[in-house]
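Asks: the sequence and its predicted three-dimensional model are supplied below.
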Amino acid sequence: MDVLQRIEKIIEPTLNALGYDLVYVSLGGGGNRQTLLVMIENQDQTMVSIDDCVRASRELSVLLDIEDPISTPYNLEVSSPGFDRPLVKIQDFIRFQGNEIKLQTHNPVENRKRFKGILVKALEDHIILEVEGQTYEIPYQEIRMARLVPKFQELEVKPPVKKR
């Protein structure tokens, strides 16, 4: 079990007890101090607030100090997944079927490694992605990184009102 898997195993029960689901964990950064990034979401799928992040951070900080899974100095950062939420688990792909995503693969799939299209279907061992009318079957083990493409509603711009 690598360090990230160990961290997930340590923190996930506490996050669940607090009403959060674990989205993603990463450990990186340069210099003398790494950053442990923990992305959370509310179990009821409502928006994560700053207060949620502070609450989770306090609990996880104590827990990680006790368990001590990282041997070097690090900073803990707890955040929401944001509008361009990463898709990590199979359940993420199932949940966001029908949405536009972008992804990169480890190896070329039909001569390409970067895709942006509609997540048509999430199956047991692969996803079906439609890109500009063409369908691709991409195995989960080939997905290096996948994220939602944020949806922003276009605002109607009205001309300024002239004062008399």
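Replies: The structure has been received and is ready for your questions. Everything numeric here is computed off the predicted structure, so don't read it as measured data.
Asks: CA atoms for contacts and neighbours, from now on please.
Replies: Will do.
Asks: number of residues surrounding the nearest residue to residue 27 once chain neighbours are set aside?
Replies: Of all residues not flanking residue 27 in the chain, residue 36 sits nearest, at 4.5 Å (C-alpha to C-alpha, 6 or more residues apart in numbering). Look at residue 36: counted by other C-alpha atoms under 10 Å, it has 19 neighbours.
Asks: this is the comparison structure:
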Amino acid sequence: MSDQLTEQLKEIAKPVVEQEDMFLVDVEVKPASTKEIWILVDSESGGVNVDTCSRISRELAFLLEEENLINSAYRLNVSSPGLARPLSDSRQYLKNSGRRVKVKYKSGDDYLTVEGELTHVVNGTSFDVIADDGSHIKIGFSDVVETKVIPKI
């Protein structure tokens, strides 16, 4: 039921998020005494702010009540994915170009890891990482296992 609910939530949330000039990164349903629904959003043209999240949350709450998808108490949270979450949409790579990343990726039959600067993002296709040793590594999005932004300290 949870996978089906997650897919239904994505279908409802996507147009609401897009009307705010943002894109849907993920939807998570977390079981708890009060079920938690997390709608994770991002923007190509800027950051994610509280006012936009509030508008999305109000519209989604209205639609969820109208659709009557959830028949128990729940808490709706709309937020940016934050730095702790791996990048999951190619649009997030473009936004993070120039930042330091750690990428786990598949190369042939091997799994490799590289740390360095994210550069030259070709939306939907590939990106480059300038590794710490100065080498340039081209990685296709289809080969990515996980990419995390490394915050500056």
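Replies: That came through, no problem. Keep in mind it's a predicted model, so treat the numbers as computed, not measured.
Asks: what's the mean distance for whichever strand or helix holds the residue nearest to residue 27 of structure 1 versus structure 2?
Replies: According to DSSP states H and E, residue 36 of structure 1 maps onto strand 34-42. With mean C-alpha distance after the TM-score superposition for structure 1, strand 34-42 of structure 1 departs from structure 2 by a mean of 3.2 Å once superposed.
Asks: show me what counts as buried in that strand.
Replies: By 16 or more other C-alpha atoms under 10 Å, the buried positions in strand 34-42 of structure 1 come out as 34, 36, 37, 38, 39, 40, 41, 42.
Asks: how near is the fifth one to residue 32 of structure 1?
Replies: To tie it back to what came earlier, the one meant is residue 39 of structure 1. Noted for residue 39 of structure 1: a distance of 23 Å to residue 32 of structure 1, by C-alpha to C-alpha, to the nearest Å.
Asks: need the buried residues of strand 34-42 of structure 1 in a markdown table (columns: distance to residue 53 of structure 1).
Replies: Listed next are the buried residues of strand 34-42 of structure 1 as a markdown table, based on distance: C-alpha to C-alpha, whole Å:
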| residue | distance to residue 53 of structure 1 |
| --- | --- |
| 34 | 19 |
| 36 | 14 |
| 37 | 11 |
| 38 | 9 |
| 39 | 9 |
| 40 | 8 |
| 41 | 9 |
| 42 | 10 |
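Asks: so which of the residues you listed is the closest to residue 68 of structure 1?
Replies: Proximity of the buried residues of strand 34-42 of structure 1 to residue 68 of structure 1 (C-alpha to C-alpha) peaks at residue 36, which lies at 12.6 Å.
Asks: can you map out the strands along structure 2?
Replies: For structure 2, the strands defined by DSSP state E cover 23-30, 35-42, 74-79, 100-107, 110-122, 126-131, 136-140, 144-149.
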